[in-house]
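1. One predicted model, sequence on top.
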Amino acid sequence: MNLEFSEEARAIGDQARRFLEKRDCRERARAALSGEAEPDVELWREMVAFGWIGSFIPEEYGGNGAGYEALCVIAEEIGRSLAPVPFASNILAGEIILRSGTQEQKSYWLPKIASGEMIGTLALHEAPGRISADAITLRYENGRLTGRKCPVPDGAQADFAVVVARDPDGSIVPVLAFFDETVTRTRQPTIDDSRAQAELHFDGTPGERLGSGGSGAWAELVAALDRAAVILAFEEVGGAQACLDLAVEYAKTRHAFGRPIGANQAIKHKLANVYVAVELARSNAMMGALGLLSEQGDLAVAAATARVSAIQAFIMASSESIQTHGGIGFTWEADTNLFYRRANALALGLGTESYWKERLVSGLEQRHLA
């Protein structure tokens, strides 16, 4: 079993790393956190120009057809660089349209996503708690949406959303909706404001039902979350690796009592444990990518495994990087606090760790019974 990306995908990853390093994304994220900068439109447009945003979109809908391999390596570099862009949310919205939309909907929406003309997101949550169809109360009736969604990832800068609603019959329906004057957006402060979240109020907002209808809408949505979980796992792996690199470099150069602090066994063991966690998360993410590429096997189990291990690795790596840096690690000037913020924000962005653990256990039980 080959757990390496193709040469073409690795070349895209190298390009992404060089580009994002030149753009000094950590300083851009710090500026966004301090309220000194609006969403980085310029950076987003440059990424669009490279064709990264349309990687998963077929050429017939305006994408470049590079596929999931390219998407995974780009996500990893975004995580490594801390780029403050609505990458994951936009990909998830496009993925749902690609998998569930009608031919007309795909032809209209996907080219706009690929070209960067519009940014999308998924409006799913209505309150804190696990992802569940029972928690959906927002109404879709007579072609209009009424209700509240919060938090909506990147909802403060998105142009449209796939809104998960409930119709008069009580069925779950995904609805495509522009953010017009009937939508009230309130920015929600979070631990990582470089990825602006929002509370959305829909007051008779016009919306178009996604797809041709049917009873499998929730199952299709969950399947889309599985695919998005793999992409997000790569972003978290990239962030975790960056944290480890920061800690190792500091441990080599920071001297105490006449020698580098990395010479102390306590630091060595700490960073060795982080290395194991990061490599485990990377392996699990690669298994998830293999499921995406082959569309065979149990993607749900692979995605849940990747998501859980990536959450744990990124939080662990960011925490231990702060500890390795000592007192300076907690300061505003240090990059370590930026990664810690991003790690905790991503851990909640697509369902919590406990939700994905439940998905993993359920999937393993079903596999055993089969």
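-> Now that the structure is in, tell me what you want to look at.
2. For the rest of this, base every contact and every neighbour count on C-alpha atoms.
-> Will do.
3. can you give me the strands in the stretch 201-350 of the chain?
-> Taking DSSP state E, counting those that start in this stretch as the test, the strands found in the stretch 201-350 of the chain are 208-209, 255-256, 259-260.
4. Would you mind confirming that Pro189 makes contact with Gln197?
-> Yes. Shown here, Pro189 and Gln197 form a contact pair, counting by Cα atoms under 8 Å, at 7.3 Å.
5. Compare neighbour counts for the two and give me the winner.
-> Neighbours per residue (other Cα atoms under 10 Å) separate Pro189 from Gln197, with Gln197 holding more: 24 against 13.
6. still on that earlier bit, check the strands of the stretch 201-350 of the chain for me and report the most buried one.
-> strand 208-209 (a mean of 19; mean count of other Cα atoms under 10 Å).
7. here's the one I want to compare it with:
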Amino acid sequence: MNLDFSDDQKFLQDEARKFFDKEGGLANARKVMDESISHDDSLWAKIVELGWTGIRIPEEYDGLGLGHLELCVIAEEIGRALAPIPFSSSVYLFTETIIKYASDEIKKEILPKLVTGEVVGTYAVAEDMAAVSEANLSCSVDGDAINGTKIAVPDADLATHAIVLAKGSSGIELRLVDLNSEGVSTSLQKNLDKSRSFYKVELNNSKSSLLGESGAGWDSHVHIMDQAAVLFAFEQVGGSQQALDMAKQYAMERYAFGRQIGSYQAIKHKLADM
């Protein structure tokens, strides 16, 4: 069985790598951390121009209509560059949820705007430091009004909309919330990862729309997270490969006792173990 990417997917990967290298590579992540900003606006705008925000969105909604493997290719290169953009929250989580569970009316309203960048999404699940479960959710829905507090919501400063996990009358539901609507407030939270920003989102009788079936939200959430886990793994592969490449490059450039340190067997073993 051939588990390698196709020629077209490899071409996409090569173009993505060239793009991130041209746009500064790891320097973008350093800038975000040094300047204490949430993301790189310029880089995100160029990602939108390339159409990558619509990579999984069907062509009927102005997207590229590509598959998950193409998204994996982009994810790997994002990880390699540590790109400080809201791609994972808006594309892996928000867009995939809209594609799979939203009504036709919501799809027509939201998906084309995700392609153009007019809409940026995020995913709001956690409420405290404990693992998220059906039992410990307190965010609730009464009719279309949603109340509660979510923490560690990624990119909520840039996001226009959020998918919110909440308790409804029939069980757990996925709810679409406009973050610019009445009753919604966001505040920055401290975190260890300075290349990403996370926020507390408070909902006070905010208007929301049901995604999928009432009571089926937990299973839907698990499905979306399982898909996203694969994409985050590809980001980690990209970051790990970049670390190895940088270590190898240093080993070829650094000299000790008149030789490249990469020529010493002990260094070769360390690189092989990586």
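-> Perfect, I can see it now. Predicted, not measured: the structure shown is a model, and the values here were computed from it.
8. what's the TM-score for these two chains?
-> The TM-score (TM-score structural alignment, normalised by the length of the second structure) is 0.93; 272 aligned residues with a Cα RMSD of 1.7 Å.
9. related to what we said a few turns ago, could the strands of the stretch 201-350 of the first structure go into JSON lines alongside distance to Ala31 of the first structure?
-> As requested, the strands of the stretch 201-350 of the first structure are arranged in JSON lines below (distance: least, Cα to Cα, whole Å):
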{"stretch": "strand 208-209", "distance to Ala31 of the first structure": "37"}
{"stretch": "strand 255-256", "distance to Ala31 of the first structure": "31"}
{"stretch": "strand 259-260", "distance to Ala31 of the first structure": "32"}
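10. which helices and strands does the helix ranked longest in the first structure pack with?
-> As assigned by DSSP state H, the longest helix anywhere in the first structure is helix 217-253. The contact analysis (3 or more Cα pairs under 8 Å, 6 or more residues apart in numbering; DSSP states H and E) places helix 217-253 of the first structure against helix 68-81, helix 87-100, strand 172-178, strand 259-260, helix 265-294, helix 299-325, helix 336-346.
11. buried stuff in it?
-> Residues of helix 217-253 of the first structure classed as buried under the neighbour-count rule (16 or more other Cα atoms under 10 Å) are 217-218, 221-248, 250-251.
12. can you tell me how far the residue of the first structure positioned farthest from its centre sits from Ile322 of the first structure?
-> Most distant from the centre of the first structure: Gly258, at 43.0 Å, with distances by Cα atoms, centre = their mean. According to Cα to Cα, to the nearest Å, Gly258 of the first structure stands 22 Å off from Ile322 of the first structure.
13. So for the second structure, the centremost residue is which one?
-> Ser88 (0.6 Å).
14. Please report how far Asp169 of the first structure lies from Cys25 of the first structure.
-> Asp169 of the first structure is 47 Å from Cys25 of the first structure, by Cα to Cα.
15. Check Val85 of the first structure too.
-> Counting by Cα to Cα, the gap from Val85 of the first structure to Cys25 of the first structure is 10 Å.
16. ok, back up a step: among the strands of the stretch 201-350 of the first structure, which comes closest to Gln103 of the first structure?
-> strand 208-209 (13.2 Å; Cα to Cα).
17. average offset between that closest one and the second structure?
-> Average distance, strand 208-209 of the first structure versus aligned residues of the second structure after superposition (mean Cα distance after the TM-score superposition for the first structure): 1.2 Å.
18. tell me, stretch 345-362 of the first structure lands on which residues of the second structure?
-> With TM-score structural alignment applied, stretch 345-362 of the first structure matches no range in the second structure.
19. tell me the contacts of the residue lying closest to Glu96 of the second structure once chain neighbours are set aside?
-> Excluding the flanking residues, the one nearest Glu96 of the second structure by Cα to Cα, 6 or more residues apart in numbering is Ile224, at 7.2 Å. Applying Cα atoms under 8 Å, 6 or more residues apart in numbering to Ile224 of the second structure gives the contacts 93, 96-97.
20. just the buried members of those residues?
-> 93, 96-97.
21. closest to Ala45 of the second structure among these?
-> When those are compared against Ala45 of the second structure (criterion: Cα to Cα), the nearest one is Leu93, at 19.3 Å.
22. Distance check, the closest one against Glu202 of the second structure.
-> Leu93 of the second structure is 20 Å from Glu202 of the second structure, by Cα to Cα.
23. and if you look at Ala135 of the second structure?
-> Counting by Cα to Cα - Ala135 of the second structure and Glu202 of the second structure are separated by 20 Å.
24. What of Asp155 of the second structure?
-> 15 Å.
25. Looking at the two, which is more packed in?
-> Asp155 (25 against 20).
26. on that earlier part again, in terms of neighbours, single out the busier of Asp169 and Cys25 of the first structure.
-> Ranked by neighbour count (other Cα under 10 Å), Asp169 of the first structure and Cys25 place Cys25 first, with 21 against 7.
27. Run through the residues that contact the more buried one.
-> 81-84.
28. ok, which stretches of the stretch 1-150 of the second structure are helices?
-> Under the criterion DSSP state H, counting those that start in this stretch, the stretch 1-150 of the second structure carries helices at the ranges 7-22, 27-35, 41-50, 68-81, 87, 96-101, 104-116.
29. Flag every buried residue along the longest one.
-> Put plainly, it is helix 7-22 of the second structure. Buried, per 16+ other Cα under 10 Å, within helix 7-22 of the second structure: 9, 12-13, 16-17, 20.
30. Turn the contacts of Ile224 of the second structure into CSV, including distance to Lys113 of the second structure.
-> CSV is the format used below for the contacts of Ile224 of the second structure (distance: Cα to Cα, whole Å):
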residue, distance to Lys113 of the second structure
Leu93, 16
Glu96, 14
Thr97, 15
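31. which one of those sits closest to Leu50 of the second structure?
-> Of these, the one sitting nearest to Leu50 of the second structure (Cα to Cα) turns out to be Glu96, at 18.7 Å.
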